[in-house]
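no sequence on this one, just coordinates:
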């Protein structure tokens, strides 16, 4: 808004109003006006920053937090993935609380409650990720490293997936929640009210609400995680408990996780010598993940031609020879109680 208020323009504007004395560079008038113009330029720059802070769409960081607090909306700090790991080793070896175990990639988990390996040679203990984030929701068998070895322990692994990790709410996500409260008529337990309540729960990234889903006086609430996945039972339970505290008397509420429809992609592409099939796969995976995640609860189909065309946004891809989604060449329909999730990506690349 104040882009034209530069030091030079301010100085020249002031000097243009001086008529009874010399105003050329180096004159007394010019020397007096110059430092004032410099300080005024800094002031106008601050005005620009202040205007940005005033509006949610252009604000950032703690300023958005402060706006949210005015409406009782607090930034979600993210949650820690939890699960269990099994230690294998000699009888009577102690596994103290605080013991660290990790994935090959270095994601660290801490033992919450220690124990002693019994006669059978194995003990299963609860663990929690060292940091919040959905990257800690690792698959079964991923945790198999002891950063600090324990004498008598021969192996460690997780027999089930780690669950419950979610990212800290971004500025854009927090703004979306604030605007939902301000722009949606959330009153008397209507659809917007249930969505707003569910969105306030840690780990929830978006929500779909089905009014009268099981008849009069019923509501079905379907949350997803911040990473666009179906939530685990812990998040479902938190949503149930929070809504139970807020909902009108008499409503029967069901909170359920959507079914995940995996989107599996296979392609054969012609590439240049500047890239490899692996680098193309990595780049395509990021584009597909972004498209899939942004379309959950918004689009009822995964568009075949959209997914195909993304290859041409990748440097080094000359042409796409074959391309299938879930083994076919048609768009994939998503049911009203399903969500699309990125599955396997198989890409063969040959230099043309």
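Now that the structure is in, tell me what you want to look at. This structure is a prediction, so every number in the text was calculated from the model and none was measured. Residues are numbered from 1 along each chain as shown.

Please make it C-alpha for all contacts and neighbour counts, starting now.
Fine.

gap between the closest residue in space to residue 188 that isn't next to it in sequence and residue 193?
Nearest residue to residue 188, sequence neighbours excluded (Cα to Cα, 6 or more residues apart in numbering): residue 248, at 7.2 Å. According to Cα to Cα, to the nearest Å, residue 248 stands 10 Å off from residue 193.

and the comparison structure, right after this:
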């Protein structure tokens, strides 16, 4: 967002309000003369006159500065923030989305299939360390393996709110307290409800802007975007439409790109129900909601580290680079590379530059994969191989 201080200063000037100390002193002196007040000690060298002028002009300068930097910016959607932006959003029937915990299912697997085995409520499953942070889930209810049963799906919830818990498949694979003979992992589409951070000012601002286009009586893209982006984990700029009548006249598709991971079909079904079953669609409209289609890619990279690193530091570098690359393919949010996106070209040379910036100990990196060009789809990793000779 651009700094609009100069614009607000111009508005104040155009309203005839002095904005500098010199202008205020001129106005003050003119007002004194207009009132016919005669001062004999009004020399600019007079301590009395200087203190009187300061007592008049300085508080006004403070108020004018408050007007330009604190009051006027909070009156416009583009520049408002915090509670002021909340009020502007309320005026168009939009409320800031609050933080939410990720909920989903993980799969427990056991080697010995004989007898029953209980997975207790509160069992903690965690990820490996990602950029110094470990994410944890806990089971929300007790479940039991039946005799002869090898796998068991158990409902889990993140221990805290935030979108960082929406990790891709395979990340949650560590039992905080080991259970002999039992392993755990999160499968594809494990999320029943994505975790979410409290909506930022920028994200809320986008939804407010979209709402101005959605107030008409026609079911346009903006109307459907407003409905879909009201769900946790969905932002306005991650909703894409296919208008080419995929199922005949009056039909369209909406594809949702999630920042990391892909929720279970049940979450998408709730969005679909909001549109189709609750009457939030136009007469004859057939809008179907889908997760963004994925393309899978094998990515490999050779690393070279600076010469003074010991074995432990080299392994840490390798793991950090691996997670950074995975973040670029939307598997975690703990690094901030340029991410894959629909209708774009994913550049491995740019990714290499970002890796060099993030990891000074990285001497060189050689990707074996060509740039990826996407359409109405999102590139994901099929496999990732990182070697450090």
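Thanks, I have it. Note that the structure is a prediction, hence the values are computed from the model and not measured.

which residues in the stretch 151-300 of the second structure form helices?
All helices of the stretch 151-300 of the second structure, identified by DSSP state H, counting those that start in this stretch, fall at 201-214, 221-228, 265-276.

out of those helices, deepest packed?
Comparing these by mean neighbour count (mean count of other Cα atoms under 10 Å), helix 221-228 comes out on top with a mean of 20.

quick one: contacts of that helix?
For helix 221-228 of the second structure, contacts defined as Cα atoms under 8 Å, 6 or more residues apart in numbering pick out 207, 210-211, 213-215, 234, 236, 239, 241, 271, 274-275.

What of stretch 305-318 of the second structure?
By Cα under 8 Å, 6+ apart, stretch 305-318 of the second structure touches 303, 359, 361, 362, 363, 364, 386, 387, 388.

TSV please, covering those and showing secondary structure, neighbour count and distance to residue 165 of the second structure.
Conversion of the contacts of stretch 305-318 of the second structure to TSV gives the following (DSSP: H, G, I helix; E, B strand; the rest coil; neighbours: other Cα atoms under 10 Å; distance: Cα to Cα, whole Å):
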residue	secondary structure	neighbour count	distance to residue 165 of the second structure
303	strand	18	28
359	coil	13	24
361	coil	17	28
362	strand	19	28
363	strand	12	32
364	strand	14	31
386	strand	18	24
387	strand	12	27
388	coil	13	29
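
between the contacts of helix 221-228 of the second structure, which is closest to residue 154 of the second structure?
For the contacts of helix 221-228 of the second structure, the minimum distance to residue 154 of the second structure (Cα to Cα) is 23.7 Å, reached by residue 271.

Name the nearest residue to that closest one, ignoring sequence neighbours.
Residue 271 of the second structure sits nearest to residue 228 (Cα to Cα, 6+ apart), 6.5 Å away.

ranges for the strands of the stretch 201-350 of the first structure?
204-211, 218-225, 252-255, 259-271, 301-302, 317-325, 332-333, 338-351 (DSSP state E, counting those that start in this stretch).

mean per-residue distance, the fourth one to the second structure?
Okay, so that is strand 259-271 of the first structure. The superposed strand 259-271 of the first structure is, by mean Cα distance after the TM-score superposition for the first structure, a mean 4.3 Å from where its aligned residues fall in the second structure.

Which parts of the stretch 1-150 of the second structure are strands?
101-110, 117-119, 124-127, 136-139, 143-145.

I'd like these as CSV, with mean neighbour count and distance to residue 298 of the second structure appended.
Shown next, in CSV, are the strands of the stretch 1-150 of the second structure (neighbours: other Cα atoms under 10 Å; distance: least, Cα to Cα, whole Å):
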stretch, mean neighbour count, distance to residue 298 of the second structure
strand 101-110, 22, 25
strand 117-119, 14, 36
strand 124-127, 21, 23
strand 136-139, 23, 28
strand 143-145, 17, 36
